[in-house]
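Engineer: Give me the fold of what follows.
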Amino acid sequence: MNGGVGANYAKNSLVQEMGAAGVGGSAPYCFLSGVPGSFYGRLFAAKSLHFVHSSYSLMWLSKVPERLEMNKANIYIASTSPASVINAYYKQFQRDFSTFLRCRSEEVVGGGKMVLTLLGRKSESASSKECCYIWELLALSLKEMVSQGVIEEEKLESFNIPQYTPSLSDVKTEVEKEGSFSINNLEASEITWASCGDSGIYSPEYSEKGDDGYNVAKCMRSVAEPLLVEHFGELVIDQLFEIYRNILSDRMSKEDTKFINVTVSMTRRE
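Structural biologist: Prediction:
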């Protein structure tokens, strides 16, 4: 369950690629299968899985939460978001994550393992900077395009990101509430924004301008572009991410910016 889209969704990890090609001189048995459907529903036969791994998928919600009318100035949870908006996001995460656990509990054998990694936060505040700032800066970019007359204000006010970045206690609470898995390890780790999308490949454009926002803007574009195109149209995207890149470069030159990963290792109860 590695994050990805398109026809090669089930084949997009390096481990899977190496397994299919053969490592160490002999080709191991490796079976790849594309399974239609959402991971917020049943995907596999009952008691057919011994190990499940999900990477950077479960912070995405099955849908945009309802009743976000009071969050018009934002596209996600932000420092200015009212409690009702934060609660709407949290409730949707609870429903989705509980559904995921319940579905996987029917598919994983007793004693089977599951490891999940998702973007999250260390803070107990759902509007903390460590989980929301990256989206606040994208919202600033969109507001700049509104001021330029490129995007209609009503369009911006109706756009919301279907994501929730949980705390360690959020994850722990839902796992214990669902009850099918026992937690072996639960931890948070940090990765700098500057590391996002850094493949080590030389880019003349990046080298000449020397701005740290280049990789981050490219990384975030790969994540958010489908949502943005669907709502605002394709014509505004290049301009939007150029503005976003400049804002990111400015903030990253002045601030310590990091993503937080939450990783949980679990065992299916017998």
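Engineer: C-alpha only now, for contacts and for neighbours.
Structural biologist: Fine.
Engineer: Please identify the helix or strand for Leu101.
Structural biologist: Per DSSP states H and E, Leu101 falls inside helix 83-107.
Engineer: what does that helix contact?
Structural biologist: 39-42, 44-49, 58-59, 61-62, 65-68, 70-71, 77, 126-127, 163-164, 174-175, 178, 180-181, 268 (Cα atoms under 8 Å, 6 or more residues apart in numbering).
Engineer: Okay, strands next: where are they in the stretch 151-270 of the chain?
Structural biologist: 181-192, 258-268 (DSSP state E, counting those that start in this stretch).
Engineer: Here is the second sequence; please produce its structure so I can put it next to the first one:
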Amino acid sequence: MRSSSFPKGRLVMADLGCASGPNTLLLVSEVIKAVHKLSRELGQECPELQVFLNDLPGNDFNNVFTSIQGFKENMKKEMGEPNSEPPLMISIVGVPGSFYDRLFLTDSLHFIHSSYSLHWRSRVPQGLEENKGNIYLTSSSPPGVLEAYCKQFQTDFSSFLKFRSQELVTGGRMVLTIPARRGEQHSEKECCYLLMSMALNQMATEGLIDQQKLDSFNLPLYMPSAMEVETEVRKQGSFAIEHLELWDMDWNVYEDEVFKRYALLLSDWMAKVSPAFVSLTVSLTKRH
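Structural biologist: Next up, the predicted model:
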């Protein structure tokens, strides 16, 4: 957060794809600490903080809201002021809806954040009928399947940028972290969904799930390259890229029948290659 663009009076931010788990308010806590620290450095009063937490209508917002009081108390302790009011006047509001549509008033936000949400598409791409035996892109997917996924990403991300540009103030900042891939080619080394597909196909062969249902199932997601993200940002034109970085994160596996099978395949696969979960973080500023 820059001191030259530090808002006075009120700071309004939105977290898109907030979910409802233990990490939902993590970003808010980091912003509170950053705002409090910078306000002291500048010798000015902390601005009030308005936080919009966005996710799809099916998100468990009630669980989020019941955690807010405990969150505020923990923030007091963390800031070293357990017996006082929070260092910031903070208002937290849930905003259900798709971030591929308009969500907020024009020129109303100073900061937008989204982490591990923008790889999900607004819908399953059309034209995936020939992607049988796969649930995402693989080396065996027909060229038309790649084209359909790529086109859906371009449509969705362009809409996302357009709507966020209408909602951010001029000079407002947006930071996005997206599951991504390193190169322009879709490497199965960087994608765990091939193994998930293999596990599901095993279960279909054993009659545990219906093969026709599996053949018609495709995940509504797309992991873009850095060049694809940069190209769409420049094409849409409302934002300037200040920073773009690819980085790796360790893998994590959960329990379930399909995940047990997935884990066996994964352990064998990891013995042969050096997999990496690639992520892309991009910092954007709304142009004047």
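Engineer: Let's see which of the contacts of helix 83-107 of the first structure end up in strands.
Structural biologist: The strands, defined by DSSP state E, take in Leu49, Phe181, Arg268 from the contacts of helix 83-107 of the first structure.
Engineer: which one in the second structure is aligned with the first one?
Structural biologist: Yep, that's Leu49 of the first structure we're talking about. Residue pairing (TM-score structural alignment): Leu49 of the first structure is matched to Leu109 of the second structure.
Engineer: Among the contacts of helix 83-107 of the first structure, which ones are in helices?
Structural biologist: Judged by DSSP state H, helices contain the following of the contacts of helix 83-107 of the first structure: Glu174, Val175, Glu178.
Engineer: Can you select the buried ones among the residues you listed for me in ChimeraX?
Structural biologist: Remark: buried members of these, expressed as a ChimeraX selection using 16 or more other Cα atoms under 10 Å:
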select :174,175
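Engineer: Adding distance to Leu248 of the first structure, write the ones in helices among the contacts of helix 83-107 of the first structure out as JSON lines.
Structural biologist: Listed next are those as JSON lines, based on distance: Cα to Cα, whole Å:
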{"residue": "Glu174", "distance to Leu248 of the first structure": "34"}
{"residue": "Val175", "distance to Leu248 of the first structure": "35"}
{"residue": "Glu178", "distance to Leu248 of the first structure": "39"}
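Engineer: Quick check: the counterpart of Ile191 of the first structure in the second structure vs Tyr222 of the second structure, distance?
Structural biologist: Structural alignment (TM-score structural alignment) places Ile191 of the first structure against Met249 in the second structure. Distance of Met249 of the second structure to Tyr222 of the second structure, computed by Cα to Cα, to the nearest Å: 18 Å.
Engineer: between the two, who's got more neighbours?
Structural biologist: Neighbour count, other Cα atoms under 10 Å: between Met249 of the second structure and Tyr222, Tyr222 has more, with 23 against 11.
Engineer: Just give me the match in the first structure for that one.
Structural biologist: Superposed on the first structure with TM-score structural alignment, Tyr222 of the second structure falls opposite Tyr164.
Engineer: And the nearest residue to the match of Leu49 of the first structure once chain neighbours are set aside, how far from Ser108 of the second structure?
Structural biologist: Among residues not flanking Leu109 of the second structure along the chain, Leu168 sits closest, at 4.6 Å (Cα to Cα, 6 or more residues apart in numbering). Noted for Leu168 of the second structure: a distance of 6 Å to Ser108 of the second structure, by Cα to Cα.
Engineer: more neighbours, these two?
Structural biologist: Neighbour comparison, Leu168 of the second structure and Ser108: the larger count goes to Leu168, with 25 against 16 (by other Cα under 10 Å).
Engineer: What lines up with the more buried one in the first structure?
Structural biologist: If you follow Leu168 of the second structure across to the first structure using TM-score structural alignment, you land on Val108.
Engineer: Contacts made by stretch 129-141 of the first structure with the rest, please.
Structural biologist: Contacts to stretch 129-141 of the first structure, defined as Cα under 8 Å, 6+ apart, come from residues 74-79, 119-123, 165, 240-241, 243-244, 247-248, 257-260.
Engineer: buried stuff in it?
Structural biologist: Neighbour count says stretch 129-141 of the first structure has 129-141 buried, by 16+ other Cα under 10 Å.
Engineer: Now the counterpart of Lys122 of the first structure in the second structure. Nearest residue, chain neighbours left out?
Structural biologist: Taking TM-score structural alignment, the alignment pairs Lys122 of the first structure with Arg182 from the second structure. Leaving aside its sequence neighbours, Arg182 of the second structure sits nearest to Ser225 (Cα to Cα, 6+ apart; 6.1 Å).
Engineer: Any idea how many residues pack against the residue nearest to Ile75 of the first structure when sequence neighbours are not counted?
Structural biologist: Nearest residue to Ile75 of the first structure, sequence neighbours excluded (Cα to Cα, 6+ apart): Asn160, at 4.5 Å. Neighbour count of Asn160 of the first structure, defined by other Cα under 10 Å: 20.
Engineer: do Ala204 of the second structure as well
Structural biologist: Here the number of neighbours of Ala204 of the second structure (other Cα under 10 Å) works out to 18.
Engineer: Can you find the partner of it in the first structure?
Structural biologist: Ala204 of the second structure maps onto Val146 in the first structure, by TM-score structural alignment.
Engineer: do you know how far its match is from Ser207 of the first structure?
Structural biologist: From Val146 of the first structure to Ser207 of the first structure the distance is 31 Å (Cα to Cα).
Engineer: distance of the aligned partner of Trp120 of the second structure in the first structure from Cys132 of the first structure?
Structural biologist: In the first structure, the residue paired with Trp120 of the second structure is Trp60, using TM-score structural alignment. Separation of Trp60 of the first structure from Cys132 of the first structure (Cα to Cα): 14 Å.
Engineer: Ok, Thr165 of the first structure next?
Structural biologist: 8 Å.
Engineer: next one: Ser182 of the first structure
Structural biologist: Going from Ser182 of the first structure to Cys132 of the first structure by Cα to Cα gives 29 Å.
Engineer: and what of Ala73 of the first structure?
Structural biologist: To Cys132 of the first structure, Ala73 of the first structure is 14 Å away according to Cα to Cα.
Engineer: before we move on, the earlier item: so the residue nearest to Ile75 of the first structure touches Lys63, yeah?
Structural biologist: No - at 10.0 Å, Asn160 of the first structure does not count as touching Lys63 under the criterion of Cα atoms under 8 Å.
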